[in-house]
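**Student:** pasting the structure only:
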């Protein structure tokens, strides 16, 4: 018979998922939208359109338009991608991927405009009847809803309104600017993303700038921007400096980040460093089984 007086075993801590990078408090509270993996899928479709191979990706077309309609509920993005891929009027061979009609999109647009009005009313109520934190929270909800379900310009403007809130902490400003940078990157506005990241970096480097966690996450955003600008040597150095502290799964997966780090550093690292930092690097090895290319 078991001894009921025996001390209970301490709970076993869950194993850290090494494929996600490092845990981060600010990452956990980051907006889920826009989803950058969806952005990559959209890019695959537009690239196929220009290459004349779009018809071979019907399954991906259906997946992307379904995600925009069901997950994002974003009629503006739906129309934008539909026009970009198929032109106007939409050809009959696109019907298999498109589940929403013009009337459906118009109804969704009205619905989302009503939701935006409701959220803006909550901001006004917070300004009149609550404190600064409640105003910030209400503005965050507007910005994140816009990033998910409204047009690009509306989302970018919503984040500017959030940044204009009085007494917004430096940490919250950095968070807002990183999220705004993601919106700009999602819509391929590289110069706007550059501006957002530069503004966030300035705040982080001021006397009362962001905490260690946010500084590390901002480094990842800066490294990826260098990659977008094809500044490969600077990108290689920046990416490599981030892999041990990566905590930005909202902008790309850790596995993809490792791949970017490997490819850029293959061009610039000397062989002994390549062996130590890449081939035998613990961060690289931690995702090797999950990324065949690694």
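**Tutor:** Great, that's in hand. From a predicted model like this one, the values you see are computed outputs, not experimental measurements.
**Student:** okay, CA-based contacts and neighbour counts for the rest of this
**Tutor:** Will do.
**Student:** could you pull out the strands for this protein?
**Tutor:** With DSSP state E, there are no strands along the chain.
**Student:** Identify each of the helices in it and give its residue range.
**Tutor:** 25-28, 36-51, 58-66, 75-86, 102-129, 132-149, 152-163, 170-186, 190-204, 212-228, 232-242, 254-266, 271-274, 282-287 (DSSP state H).
**Student:** Name the residues of the first one that are buried.
**Tutor:** Translated: helix 25-28. Neighbour counts over helix 25-28 (16 or more other C-alpha atoms under 10 Å) mark 26, 27 as buried.
**Student:** Contacts for it next, please.
**Tutor:** The contact list for helix 25-28, computed with C-alpha atoms under 8 Å, 6 or more residues apart in numbering, reads 175, 213, 214, 247, 248, 249, 250.
**Student:** Got another one to weigh against that:
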């Protein structure tokens, strides 16, 4: 097997189907997910993974199918084991390494998590080439993503970064950006994730991790929340890679177009649609859906309020296509939590902006961080003395 070949194992699409089937609210997606999950399991003869998903109740267990796949798994593993024994007896380190990697990759393909992780780690120890070692480490990251093992992901991302610093090639450096970005997105670090995704847009090759259009969608989702209006235009809206994929991502096209052009009523509709089509159904984004939607609303309110000294509640509700009561309640909550710099004159039905000056903001930041530093110093002094 060439070192340059990146096997799409484990098949991360199956983990997404598994997630969909575990969510009762996605009943309209479940027929397709059920068919695709079973087809993928049968294609890769994933007997261990089949028993896992069947035990979760998302697929019925067909004992005949499970037994047939287990027999095929055993036959293939015996062949690989014989090949490994021959390599150890009569051949050199390179052949032994190839056999160890073949065994590890087969266990990874069929979804035998614990054995696959152990086999990949053994292959990593016995493999001399730097490029191959990076590939093995990234495979361990994918196993972590597949089974939702965050510790496995973080440990091996750190190892991959260390290996790449020793001399990883251009392609592997770019693929690592996507891996790191996906992990950051999964832990709600949208800004650094978006930066990595944008860097990788024109050089994307990590199709073993995520399909290209899905990658573009994640880039837009992260960028829309974290980029300034100028950078949103420059790095997302004007990006040829994004524009190539946008016809197949109409909801995201509406989202960024209406956010940038300040058509906030259409933006709210696009955001609500995005919640149902891209955020809640995604196993990576679902835990952060409420946060994302809230932050995008704050972004839109801020963008509009920054253009005026005051606005009536009625004009605000008209701009966002919602009722006056909705705007009143939502703005009150965001103002009270310090997320919007404005005040509401309920008597006259007016929202007045009170943007703090840059110097005041900087002063507040220094005071706040200074207090935290002093508190930490005092705690440290108690420990030391």
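**Tutor:** Now that the structure is in, tell me what you want to look at. Being a predicted model, the structure only gives us computed values, none of them experimental.
**Student:** returning to that earlier point: can you tell me which of the helices of structure 1 comes nearest to residue 293 of structure 1?
**Tutor:** Of all the helices of structure 1, helix 254-266 sits nearest to residue 293 of structure 1, with 7.8 Å by C-alpha to C-alpha.
**Student:** still on that earlier bit, give me whichever of the helices of structure 1 is most buried.
**Tutor:** Of all the helices of structure 1, helix 170-186 carries the top mean neighbour count, a mean of 24, counting by mean count of other C-alpha atoms under 10 Å.
**Student:** What span of structure 2 is it aligned with?
**Tutor:** Using TM-score structural alignment, helix 170-186 of structure 1 lines up with residues 130-146 of structure 2.
**Student:** roughly how far is the matching stretch from the heart of the chain?
**Tutor:** 17 Å (C-alpha atoms, centre = their mean, to the nearest Å).
**Student:** ok, average deviation of it from structure 1?
**Tutor:** Stretch 130-146 of structure 2, aligned to structure 1 and superposed, deviates on average by 0.8 Å (mean C-alpha distance after the TM-score superposition for structure 1).
**Student:** returning to that earlier point: how about the helices of structure 1 in JSON lines, adding distance to residue 293 of structure 1?
**Tutor:** JSON lines is the format used below for these (distance: least, C-alpha to C-alpha, whole Å):
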{"stretch": "helix 25-28", "distance to residue 293 of structure 1": "26"}
{"stretch": "helix 36-51", "distance to residue 293 of structure 1": "18"}
{"stretch": "helix 58-66", "distance to residue 293 of structure 1": "22"}
{"stretch": "helix 75-86", "distance to residue 293 of structure 1": "30"}
{"stretch": "helix 102-129", "distance to residue 293 of structure 1": "40"}
{"stretch": "helix 132-149", "distance to residue 293 of structure 1": "32"}
{"stretch": "helix 152-163", "distance to residue 293 of structure 1": "34"}
{"stretch": "helix 170-186", "distance to residue 293 of structure 1": "25"}
{"stretch": "helix 190-204", "distance to residue 293 of structure 1": "28"}
{"stretch": "helix 212-228", "distance to residue 293 of structure 1": "19"}
{"stretch": "helix 232-242", "distance to residue 293 of structure 1": "18"}
{"stretch": "helix 254-266", "distance to residue 293 of structure 1": "8"}
{"stretch": "helix 271-274", "distance to residue 293 of structure 1": "17"}
{"stretch": "helix 282-287", "distance to residue 293 of structure 1": "10"}
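**Student:** so which of those helices comes closest to residue 294 of structure 1?
**Tutor:** helix 254-266 (6.7 Å).
**Student:** Neighbours of residue 296 of structure 2, how many?
**Tutor:** Counted with other C-alpha atoms under 10 Å, residues neighbouring residue 296 of structure 2 total 18.
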